[in-house]
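Student: sequence unknown, structure follows:
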């Protein structure tokens, strides 16, 4: 079994009502691999957690780590799980709220870049955060996570 199998992430999908529809807050993944990509490069703010940590607590912790802001209070709508093509299982909840993307202070990660250079660089976990309507969000979100948008839309009818 691959070391990548069994990895789990949890996150919060913030949403707000806009006109007669919904908008969701998504983050564009930081780092050099996603710098020039749109489709499949946007994600629910989320992160990995250990099996001993409850997924709900991990989702709230990761929201703070990824965005630099406390997670909103409010009713959490369970959106269930999806399995991404990389084998990671992602669990998410939706919470209605609002925040200004300009207020976000993203967390960072370090990696060797360029590859095999022996140099490490620091990159933001999310290099952009934006409110997107559900149709636009479906166009750019990690493919498996589109199920979260569908489940949110069903809940909000």
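Tutor: Okay, I see it. Everything numeric here is computed off the predicted structure, so don't read it as measured data.
Student: from here on, contacts and neighbour counts on C-alpha atoms
Tutor: OK.
Student: tell me what the longest strand along the chain is packed against?
Tutor: In the chain, taking DSSP state E as the definition, the longest strand is strand 8-18. Helices and strands touching strand 8-18, by 3 or more Cα pairs under 8 Å, 6 or more residues apart in numbering; DSSP states H and E, are strand 21-29, strand 46-48, helix 55-67, strand 89-96.
Student: ok and it relative to strand 89-96, angle-wise?
Tutor: 30 degrees (axes from the mean of the first three to the mean of the last three Cα atoms, to 10 degrees).
Student: does residue 127 sit in a helix or strand, and which one?
Tutor: Per DSSP states H and E: residue 127 is located in strand 126-133.
Student: Give me the contact list for that strand.
Tutor: Residues from elsewhere that reach strand 126-133, judged by Cα atoms under 8 Å, 6 or more residues apart in numbering: 21-31, 66-67, 101, 104, 106-107.
Student: What subset of these is buried?
Tutor: 22-31, 66-67, 104, 106-107 (16 or more other Cα atoms under 10 Å).
Student: ok, structure two:
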């Protein structure tokens, strides 16, 4: 079991155009980059987030990771805490929601390097997120990796309350 921790920001905005019943907002998700995710759409999207060290405040890390993954400054708050959830690998993830609008075309993704193809000795660079898009909550449920759906439920509860 790992003791790694990640923090991230879930952007939401008023839905553009006629919204589906009960779907007055949209959320911004990022499609995970790299060769393992390139052909996966459903279950291949995530909330922009990343790891942080024990000496870094989680909200500061969430803001930093947003910039690293999206390439844009994080939106100003208020930041609404959606709490923590443990991912299947044991990582603890904490997410804040923030109302903001962002044009996905402005994204300049951060990158990571890995050996590809495996055991080839060749290092290649890939985007952390290869694209971002806005989704109504019901559509987002099918796109998100399953372990992060809890944050959609928490956002819905917060907005209904």
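Tutor: Perfect, I can see it now. Everything numeric here is computed off the predicted structure, so don't read it as measured data.
Student: returning to that earlier point: the longest strand of structure 1: how far from the chain's middle?
Tutor: 7 Å (Cα atoms, centre = their mean, to the nearest Å).
Student: Just the buried positions in that strand, please.
Tutor: 8-16.
Student: and of the residues you listed, the nearest to residue 94 of structure 1?
Tutor: Nearest to residue 94 of structure 1 out of these is residue 13 (Cα to Cα; 4.5 Å).
Student: dump the residue contacts of the residue mapped onto that closest one from structure 2.
Tutor: Aligned by TM-score structural alignment, residue 13 of structure 1 pairs with residue 10 of structure 2. Residue 10 of structure 2 makes contact with 27-29, 47-48, 95-98, according to Cα under 8 Å, 6+ apart.
Student: can I get the residues you listed in CSV with distance to residue 74 of structure 2?
Tutor: Shown next, in CSV, are the contacts of residue 10 of structure 2 (distance: Cα to Cα, whole Å):
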residue, distance to residue 74 of structure 2
27, 15
28, 13
29, 14
47, 13
48, 11
95, 14
96, 12
97, 11
98, 9
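Student: Identify the residues contacting the spatially most central residue of structure 2.
Tutor: Residue closest to the average C-alpha location in structure 2 (Cα atoms, centre = their mean): residue 47, at 1.4 Å. Neighbouring residues of residue 47 of structure 2 by Cα under 8 Å, 6+ apart: 8-10, 28-30, 144, 148.
Student: 10 Å - rerun?
Tutor: Residues in contact with residue 47 of structure 2 (Cα atoms under 10 Å, 6 or more residues apart in numbering) are 7-11, 27-32, 66, 95, 132, 144-145, 148-149, 151-152.
Student: what do you get for residue 67 of structure 2?
Tutor: 48-49, 61, 73-75, 107-110.
Student: and if you look at residue 77 of structure 1?
Tutor: Contacts of residue 77 of structure 1 (Cα under 10 Å, 6+ apart): 12-13, 92-96, 151-152, 155-156.
Student: again, but for residue 62 of structure 2
Tutor: With Cα under 10 Å, 6+ apart, residue 62 of structure 2 has these contacts: 6-10, 48-52, 68, 74, 94-96.
Student: That one -> structure 1?
Tutor: So, by TM-score structural alignment, residue 62 of structure 2 is matched to residue 59.
Student: ok, that match to residue 45 of structure 1 distance?
Tutor: According to Cα to Cα, to the nearest Å, residue 59 of structure 1 and residue 45 of structure 1 sit 8 Å apart.
Student: same thing with residue 136 of structure 1?
Tutor: From residue 136 of structure 1 across to residue 45 of structure 1, the span is 17 Å (Cα to Cα).
Student: neighbour count winner among those two?
Tutor: residue 45 (28 against 12; other Cα atoms under 10 Å).
Student: wait, doesn't the more buried one sit right on residue 30?
Tutor: No. Using Cα atoms under 10 Å, residue 45 of structure 1 is not in contact with residue 30; the gap is 11.8 Å.
Student: which neighbours do these two share?
Tutor: Once Cα under 10 Å, 6+ apart is applied, the residues that residue 45 of structure 1 and residue 30 both contact turn out to be 125-126.
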